[in-house]
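Peer 1: one predicted model, sequence on top.
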Amino acid sequence: MPLAITIWVLNSVLGLMDGVFFSVITAVQSVVSWPPANNLLGSLRQIRGLGVVVLVTGLLLTGMFATNIFGQWALRQWHRVLSNIPIVKSIYNSVKQVSDTLFSSSGNAFREAVLVQYPREGAWTIAFVTGKPGGEAAIHLSGDYLSVYVPTTPNPTSGFFLMVPRADVIVLQMSVDEALKYVISMGVVAPPVQAAALNRNPVG
């Protein structure tokens, strides 16, 4: 069953990439009227998996472009243009700020898995620490609080944002990846118990 699901997922991704690539070829063929070019584009449509190759090549070229001096300058200009467009700038700046915070190597977001009581006292679930409360919310909270994200099961991309006292949080020794697997599997795939957790919470 795992092998069949893996093959199905890979085949679906391959079909999706090919579908996008074929759509681009069709759009180009509708514009280009030169027969040799149309024949070449038509032959490319017959190559299965070419969309994935083109996508990977495009990602590599984009990464090489973004890492050089000219690429950095072009990215700064692009950010400046988007930051000056009404309505667009509010969405773009908000998403950029969240992504920079979540994926920054020096940040603390999603670096730690914890246990919290949710949705009621006595019921526990896995959450991920995203930082500490800030702004006006922090002013109204007395004591040491943590900001945590509680993912839903089996889709962890949706969830709930909570601000809870640090004293009510149990830090887990499992990695974030292991905790995500635990959540996605609905508790079926339990990560191995770390030695540190056994020493801190001895069995029996």
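Peer 2: Right, received. Where do you want to start?
Peer 1: from now on I want contacts and neighbour counts done on CA atoms only, so please keep to that.
Peer 2: OK.
Peer 1: can you tell me how far the residue in the chain sticking out farthest from the centre is from Q29?
Peer 2: Distance from the C-alpha centroid of the chain peaks at P35, with 43.1 Å (C-alpha atoms, centre = their mean). Distance from P35 to Q29, counting by C-alpha to C-alpha, to the nearest Å: 10 Å.
Peer 1: looks to me like A127 is in a helix.
Peer 2: No. Looking at A127 with DSSP: H, G, I helix; E, B strand; the rest coil, it is strand, so not inside a helix.
Peer 1: excluding its backbone neighbours, what's nearest it?
Peer 2: Excluding the flanking residues, the one nearest A127 by C-alpha to C-alpha, 6 or more residues apart in numbering is V150, at 4.5 Å.
Peer 1: now for the helix or strand harbouring the one you found, which elements pack on it?
Peer 2: Applying DSSP states H and E as the criterion places V150 in strand 145-151. Applying 3 or more C-alpha pairs under 8 Å, 6 or more residues apart in numbering; DSSP states H and E, we find strand 145-151 packed against strand 124-131, strand 159-165.
Peer 1: tell me where this protein has helices.
Peer 2: Ranges of helices within the chain are 2-31, 35-44, 50-67, 69-82, 88-103, 135-139, 176-184, 195-200, based on DSSP state H.
Peer 1: alright, now check it against this:
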Amino acid sequence: MTDLPTQADPPPTEPEAPTSASFPFFHSVFRFIRMRVVQGLFLALPVAITFWILHWLYRMLRDVLIDPMAVVVRWLSLQIWYDPTKLDQAAEQAAELPAWFDYYAAPLIALVFILGLLYFFGMFFQSRLHRLLDWILLRVPVVTHIYSAVRKVFVALQEQQTNSSRFQRVVLVTFPHTGMKAPGFVTSTCRDRLTGKKILCVYVPTTPVPTSGYMLLVPEEEVSDLSWDLNETLQAIVSGGISVPKDVDYYGTEAEARLAQTDVRSPPGPEAR
């Protein structure tokens, strides 16, 4: 009698490692805590960086301007209030300024001095001297890259402050081709010589630097007013569309909106099946 072959026992299986799906509650709690920590980071970092920059500016002004001015004020006070024949003895007594001067008077004097200096510099803004300074710094090797980058930042800030008076309207214009629209700012208007139609000069800024862009000549009937204000539009452009209002008037007329709804609801034709 021959022995029948027996079926080999299956090899032992290793226990599966626990995954996040095995503990949905703890996974949800971990995701919630991680989200809150990231949100707290986004809230705290801008505030911390802002105060760090302010502290750094104050320390720099203190070391470069306030302390030297304190020495000058101390010297002037010695010249005015003390006997010239006893200046050495008076200087030893006034070697350390009182705390009220260090914390209140010196920063105030420095602030007044800085404002006066900036007012003096403002007299030469966009003058021949200013243009000459730009011409020199933009042609010096190495310096030109640093100065050009810093200058563009301040030009952008200046443009943002003055755009509210120069930009007449915020509009949507078909750009760069049919089927797409881009926000733009109406800077001025003109008229076509043959038809007499009103032509708008529209400035379409680029992302993320709105100081560069395109100037388009567009008939007025081919643009639609945008419900966003200037600041909302600039925020949307700089953020690349991350920070935008919830609603937008993309379709300029009700007829365009109805046509778009009809295209969405209509079933596909036989050729599309």
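Peer 2: Cool, the structure landed. Here the structure is a predicted model, which means the values were calculated and not measured.
Peer 1: got a TM-score for the pair?
Peer 2: Here the TM-score for the pair of chains, by TM-score structural alignment, normalised by the length of the first structure, is 0.54; 167 aligned residues with a C-alpha RMSD of 5.2 Å.
Peer 1: where in the second structure does the strand holding V150 of the first structure fall?
Peer 2: Residues 199-205 of the second structure are the counterpart of strand 145-151 of the first structure, counting by TM-score structural alignment.
Peer 1: for that stretch, the distance to its chain's centre please.
Peer 2: With C-alpha atoms, centre = their mean, to the nearest Å as the basis, stretch 199-205 of the second structure stands 23 Å off its chain's centre.
Peer 1: what sits closest to the spatially most central residue of the second structure if chain neighbours are left out?
Peer 2: For the second structure, V238 is the residue whose C-alpha lies nearest the centre (C-alpha atoms, centre = their mean; 6.6 Å). In space, and not counting its chain neighbours, V238 of the second structure is closest to P208: 4.3 Å by C-alpha to C-alpha, 6+ apart.
Peer 1: OK, contacts around the one you found?
Peer 2: I237, V238, S239, G240 (C-alpha atoms under 8 Å, 6 or more residues apart in numbering).
Peer 1: any chance of a markdown table for those residues, columns distance to W56 of the second structure?
Peer 2: As requested, the contacts of P208 of the second structure are exported to a markdown table (distance: C-alpha to C-alpha, whole Å):
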| residue | distance to W56 of the second structure |
| --- | --- |
| I237 | 30 |
| V238 | 27 |
| S239 | 27 |
| G240 | 30 |
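Peer 1: return the members of those classed as buried.
Peer 2: I237, V238 (16 or more other C-alpha atoms under 10 Å).
Peer 1: can you list which of the contacts of P208 of the second structure carry over to the first structure?
Peer 2: Counting by both residues aligned by TM-score structural alignment, their matches' C-alpha atoms under 8 Å, the contacts of P208 of the second structure that remain in contact in the first structure are I237, V238, S239, G240.
Peer 1: aligned partner of the second one in the first structure?
Peer 2: Spelled out, that is V238 of the second structure. Aligned partner of V238 of the second structure by TM-score structural alignment: I184.
Peer 1: returning to that earlier point: how close does the residue nearest to the centre of the second structure get to P205 of the second structure?
Peer 2: V238 of the second structure is 9 Å from P205 of the second structure, by C-alpha to C-alpha.
Peer 1: do the same with F125 of the second structure
Peer 2: 26 Å.
Peer 1: who's more crowded, the two?
Peer 2: P205 (20 against 12; other C-alpha atoms under 10 Å).
Peer 1: contact partners for that one?
Peer 2: P183, G184, T211, S212, G213, Y214, I237.
Peer 1: distance of it from A236 of the second structure?
Peer 2: Using C-alpha to C-alpha, we find P205 of the second structure at a distance of 11 Å from A236 of the second structure.
Peer 1: over to R151 of the second structure?
Peer 2: Taken as C-alpha to C-alpha, the span from R151 of the second structure to A236 of the second structure is 23 Å.
Peer 1: of those two, who's got more company?
Peer 2: Using other C-alpha under 10 Å, the more surrounded residue of R151 of the second structure and A236 is A236, with 18 against 13.
Peer 1: in this structure that one contacts V248, no?
Peer 2: No. Taking C-alpha atoms under 8 Å as the definition, A236 of the second structure is not a contact partner of V248, at 11.8 Å.
Peer 1: need the overlap of contacts for the two.
Peer 2: With C-alpha under 8 Å, 6+ apart, A236 of the second structure and V248 have no common neighbours.
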